[in-house]
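Chemist: Quick one: sequence plus predicted model below, questions after.
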Amino acid sequence: MSGASTYVPKNPVLRWFESRLPVVGLVHSSFVVFPNPRNLNYFWTFGGILAFMLVCQIVTGVVLAMHYTPEATLAFASVEHIMRDVNYGWMLRYIHANGASMFFIAVYVHIARGMYYGSYKAPREVLWILGLIIFLLMMATAFMGYVLPWGQMSFWGAKVITSLFSAIPVVGDAITVWLWGGYSVGNATLNRFFSLHYLMPFMIAGVVVLHIWALHVPGSNNPVGVEVKSKKDTLPFHPYFTVKDGLALSVFMVFFAYFVFFIPNYLGHSDNYIEANPLVTPAHIVPEWYFLPYYAMLRAVPSKLGGVCALFGSILILAFMPWLDTSRIRSSNFRPIYRAFLFVFFADVFVLGYCGSQEPQGAIVLVSQVATAWYFIHLLLITPAMGFFETPRQLPASITEAVLGPRMAGGSGAFAAARTAASPSVDG
């Protein structure tokens, strides 16, 4: 959709370089003149926020790795050294730790936006699947990073989650021993997780490049779900959307800074400020907040293997959304019944998150089971059925009509007539 680059440098040296390696032309065609639907709202700015957060996490992570010691008897002390002795080490660590939460807040909004506006539908199926691969890599990276401080919650969280692989028939025990690097969580486990935690953000960056590439082939979806029909439906990425993304990022950074400088430990757990002790089990082992819905699903199923299948299945099933959703209409704005069910689904995820933060007893277990069942019912039954039984509202003829209305979208003559009709008469 972006087409061939029209960028021609004026400087002869840059022109010579561009004729041999057109990097600047690629950036110009992809991020300057690239046409975007003119009706994109602020939910579309979270892609840029996610790109910024990825860079932030990589930069702070590389600096922190210079001072961290991945050894079981020294890791906890090295984190304290970063906090107390390294210049601005406390800020780097708080940016990195809270940055993971900000990353997941942005990605959950990004996924919810994609589900609400049907951004997974043809021709954007590969784009959606690549986004889910990024999400899985993010989850693996965040889990391994949570282990590195080697506090009580880090150690026992690693033990609980890695033990899940033992539920896999035949090869489960072998996978668990390989992950641990021995027969229990220890120094070898910490070294494995540190090396993978350092590597995976660069893997994420590589898939992000593919994600952007896949986006630029069909172009962005939009709130009404109508494909671009003419140049009148689009605006160049710069300056219109760079300014919009910049404003959204600035607001998000204020939110981020509030956590870093005022409540840096609000999203963490106090037990992680106690050094790991294999002989003392914490009263209540919980993962980070962004894993809580999946943790609730894991505990909702009585069978260990069933819980593991529910956990991984809840993510993998999203990859089939382009085919599970049988409706021809993309945007939920024009699907009132499905929109109501979708809001219930989002509320269901919040309920699962709450259940995951509580001890698994009494009513919490029952609510977790009902919420887990509804999660799969929505995706496997309600979403396909709505495409056959729901009568959607009428779509606008074009994006321009959705923005300006049918009279103004009809052409310059209609627009002029509309302006004349709206203007007060000189004769009074």
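Modeler: Everything's here; your move.
Chemist: From here on, just use CA atoms for contacts and neighbour counts.
Modeler: Noted.
Chemist: Doesn't residue 329 lie inside a strand?
Modeler: No - assessed with DSSP: H, G, I helix; E, B strand; the rest coil, residue 329 is coil; it does not lie in a strand.
Chemist: out of everything not next to it in sequence, what's closest to residue 248?
Modeler: Computed as CA to CA, 6 or more residues apart in numbering, the closest residue to residue 248 that is not its neighbour in sequence is residue 45, at 6.5 Å.
Chemist: distance of the one you found from residue 51?
Modeler: The span separating residue 45 from residue 51 equals 10 Å under the rule CA to CA, to the nearest Å.
Chemist: Between those two, point out the one with more neighbours.
Modeler: Each of residue 45 and residue 51 had its neighbours counted (other CA atoms under 10 Å), and the higher figure belongs to residue 45 (20 against 13).
Chemist: I'd guess that one is in a helix, am I close?
Modeler: Yes - Residue 45 forms part of a helix when assessed by three-state DSSP.
Chemist: What are the neighbouring residues in contact with residue 85?
Modeler: In this structure, residue 85 makes contact with no residue, judged by CA atoms under 8 Å, 6 or more residues apart in numbering.
Chemist: Structure two is appended below for comparative analysis:
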Amino acid sequence: MSFPWANEYKPGNGLTQWLDEKLPLPRFVYNAVGAGYPVPRNLNYMWNFGVLAGFCLVLQIVTGVVLAMHYAANAGVAFDSVEHIMRDVNWGWMLRYAHANGASAFFVVVYLHIFRGFFYSSYKAPREMIWLLGVVIFLLMMATAFMGYVLPWGQMSFWGAKVITGLFGAIPLIGVPIQEWLLGGFAPDNAALNRFFSLHFLLPFVIAGVIILHIWALHIPGSSNPTGVEVKTKSDTVPFHPYYTAKDGFGLGVFLLIYCAVLFFGPNALGHPDNYIPANPLSTPAHIVPEWYFWPFYAILRAFTSDFFFIPAKLMGVLAMFSAILVWFFLPWLDTSPVRSGHYRPLFRKFFYLLVIDILVLGYCGGAPAAEPFVMISQLASMYYFLHFLVILPLVSSIEKPEPLPFSITEAVLGKDESAVLNANPAAA
């Protein structure tokens, strides 16, 4: 984002001046996350989750690299190598728990980041590319998390790999060859474990690269804000540093308190006990379930129980599961309302809350056994999920009468006191 009132970077001494001429890294940081980056003055704590997601990625990469030094990607010893990390490696238990719970923390903040985008319509022009790159990041996260879940080589790891890779077998003609190519054979074994370990190690760096593009795309139009009104004058903004670095620092402190509480007092609360049993291809668990952050999509997958004409139920479930995320790519064009913020869209706001409840219901059903009444509830919730994005959202956009928007961000912050607005924004006079 380029504004004429943005603070210009000025090297303070000869060394920084020389560095700015040869490798302008300080200037880049100053303009990206420093006083040279003007940000809307009314951002609330829902805008903290992007920074928290970046912190979680760094945490996952650091702990993952150290864990990889002690892990053996071999079906015969993978489970024992994880136990070796837990029992024999100095602070290995903490690294392993930090990594496992860090994945859950990563998904928590990313889901909150996504729902913030839904409510404030962060996908609308001119920020479509930011949103599209964000959906790509989420897909990469899901692939990375799935492969990481396989690595402990417990019962849930093995059978989760078998079930998820088996989904590709539902694709006509090419499905079975793709499944065998992914596994390196006909069932999860050494080849699959090596491939998943390699990709699990590589993909976080790919995610980091896409995040750089995500931030780059963000800096072109600038940050959105809770009103959805674009920046008009200097009084609408404040420098990112020190205002939002302090705010993000406070948010990070609260996040770390919650994260450390889970890490030290309930490290296995979000895991499955069957994954502490070594993988056994001859013993199928009574209830195969993925990690909690996959549950809404797993419920959509299992919602299809009958063939539809010539289309098998399994293929319908696979297509619906992937479509549940792919539909997000089209949100900038499905939501045609000229107003961004849900605060000024009363009808949209009601349906947004229904969507949140619907996804929570899907999540609960995804973690429940594949039996009634959970299957029927999953079917109804899946139907509403797609109905919301493909029918309700475009319809609401066209018939809704939004509430009046504030004239500017300054007015939204200071209220409708005309003298206060004019004092803070002389250009409005």
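Modeler: Everything's here; your move. Bear in mind the structure is a predicted one, so any value in this text is a computation, not a measurement.
Chemist: TM-score for these two?
Modeler: Once the chains are overlaid, their TM-score stands at 0.95 when taken by TM-score structural alignment, normalised by the length of structure 1; 415 aligned residues with a CA RMSD of 1.3 Å.
Chemist: what stretch of structure 1 does stretch 81-88 of structure 2 fall on?
Modeler: Following TM-score structural alignment, the aligned partner range for stretch 81-88 of structure 2 in structure 1 is 78-85.
Chemist: Show me which positions of the matching stretch end up buried.
Modeler: For stretch 78-85 of structure 1, the neighbour count (16 or more other CA atoms under 10 Å) marks 78, 79, 80, 82, 83 as buried.
Chemist: Could you pull up the residues touching residue 219 of structure 2?
Modeler: 1, 32.
Chemist: What's the match for it in structure 1?
Modeler: When the two structures are superposed using TM-score structural alignment, residue 219 of structure 2 falls opposite residue 216 in structure 1.
Chemist: same question, residue 387 of structure 2
Modeler: The criterion is TM-score structural alignment: under it, residue 387 of structure 2 has residue 377 as its aligned partner in structure 1.
Chemist: Residue 377 of structure 2 too?
Modeler: Under the alignment (TM-score structural alignment), residue 377 of structure 2 pairs with residue 367 in structure 1.
Chemist: could you say which helix or strand contains that match?
Modeler: When secondary structure is defined using DSSP states H and E, the element that contains residue 367 of structure 1 is helix 363-377.
Chemist: show me where the stretch 251-400 of structure 2 has helices.
Modeler: Assigned by DSSP state H, counting those that start in this stretch, the stretch 251-400 of structure 2 shows helices spanning 295-302, 313-326, 331-334, 346-367, 374-387, 393-399.
Chemist: Pipe these into a markdown table and attach distance to residue 134 of structure 2 per row.
Modeler: A markdown table is the format used below for those (distance: least, CA to CA, whole Å):
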| stretch | distance to residue 134 of structure 2 |
| --- | --- |
| helix 295-302 | 18 |
| helix 313-326 | 12 |
| helix 331-334 | 12 |
| helix 346-367 | 19 |
| helix 374-387 | 20 |
| helix 393-399 | 20 |
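Chemist: where along structure 2 do the strands fall?
Modeler: Chain-ordered strands for structure 2, with DSSP state E as the definition, fall at 38-40, 237-239.
Chemist: which one of those strands has the most crowded surroundings?
Modeler: Mean neighbour count, computed with mean count of other CA atoms under 10 Å, is highest for strand 38-40 among the strands of structure 2, reaching a mean of 25.
Chemist: Pull up the aligned stretch in structure 1 for it.
Modeler: Per the alignment by TM-score structural alignment, strand 38-40 of structure 2 matches residues 35-37 in structure 1.
Chemist: Please list the residues outside that stretch that contact it.
Modeler: Residues from elsewhere that reach stretch 35-37 of structure 1 (CA under 8 Å, 6+ apart): 1-2, 219-222, 228, 233-237, 399.
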